[in-house]
Structures are given as C-alpha cells and as structure tokens.
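Q: quick one: sequence plus predicted model below, questions after.
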Amino acid sequence: DPNEPTYCYCDRVSFGEMIACENDDCSREWFHLGCVGLEHAPEGKWYCDDCVRELGIDPATMRRK
C-alpha cells in the first residue's frame, strides 16, 4: 500500500516488534528493534539517537544532562 506510513531509520512500514521514541516531536516516532540494535524493548523511557543528540539526553540514563 503506497499510502501506508513509514517509520524508523530504515523508512519502512510497521512490522514486527517496534519501540516508540519518548520525544513527542520525534519525526520518526516508531522504530524496529533490530534497526536500533535492541532484542527487547527496554523498561522505562527510550529515545532514538537523533532525539538523544537534539535534546541533550544522557544515553546511559535516558535523562537530560
């Protein structure tokens, strides 16, 4: 379906297990676990690499520095 929305760094449609970026303004919003190097969704908040840089979040704690 050409009208189906795409997500993630791979710019593909939704499939399999996905995780949402906690930044409400994230342009990609949803990510395939494999594309972000995860096997399982982590507990707590998660931000994509773009939003980690943009918001100044410490990737180790997922909190603002």
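A: The structure has been received and is ready for your questions.

Q: please count neighbours and contacts with C-alpha atoms only from this point.
A: Fine.

Q: where along this protein do the strands fall?
A: 18-20, 30-32, 57-58, 63-64 (DSSP state E).

Q: so which of the ones you listed is nearest Ala41?
A: When the strands of the chain are compared by Cα to Cα, strand 18-20 sits nearest Ala41, at 6.4 Å.

Q: next up, a second structure to put side by side with the first:
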Amino acid sequence: NGEEPLYCLCRQVSYGDMVACDNDECPYEWFHYECVGLTEPPKGTWYCAECLSKIKKQR
C-alpha cells in the first residue's frame, strides 16, 4: 500500500533527526528531535515522557 509507518507524538512519518525511546514497550518508538525538545543526540539512555512517567509510577 506504500504507506510509511507513523512515529512520534505527532504521528508523522520519519524525517530529519530522530531519537529512539529506550523502553522496548514504547508505543511510539521513534521521536523527531523537535517534537521532544532535543537539538542533539541524548547522552546515554533516553525515555520519552510517556514511558518515563510509567517507569516512575512502577518504582
């Protein structure tokens, strides 16, 4: 069908610089830098806000 998968909170196709959430269960998986406030690759482990919130609740 030629449809590209949708990523990020904005539910758009992959473009530009993107970062992957380090939670294997992340519903979004990949994020555009500008959508999550990044201007360069994060150092170390990075979780999106949704997964970070879930992780904090589990502790």
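A: That came through fine. Being a predicted model, the structure only gives us computed values, none of them experimental.

Q: before we move on, the earlier item: got CSV for the strands of structure 1, with distance to Asn3 of structure 1 and mean neighbour count too?
A: Converted to CSV, these look like this (distance: least, Cα to Cα, whole Å; neighbours: other Cα atoms under 10 Å):
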stretch, distance to Asn3 of structure 1, mean neighbour count
strand 18-20, 20, 19
strand 30-32, 17, 22
strand 57-58, 33, 14
strand 63-64, 35, 12
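
Q: out of those strands, the one nearest Pro5 of structure 1 is which?
A: Checking the strands of structure 1 against Pro5 of structure 1 by Cα to Cα gives strand 30-32 as the closest, at 10.7 Å.

Q: who's in contact with the closest one?
A: Strand 30-32 of structure 1 is contacted by residues 7-9, 14-21 when judged by Cα atoms under 8 Å, 6 or more residues apart in numbering.
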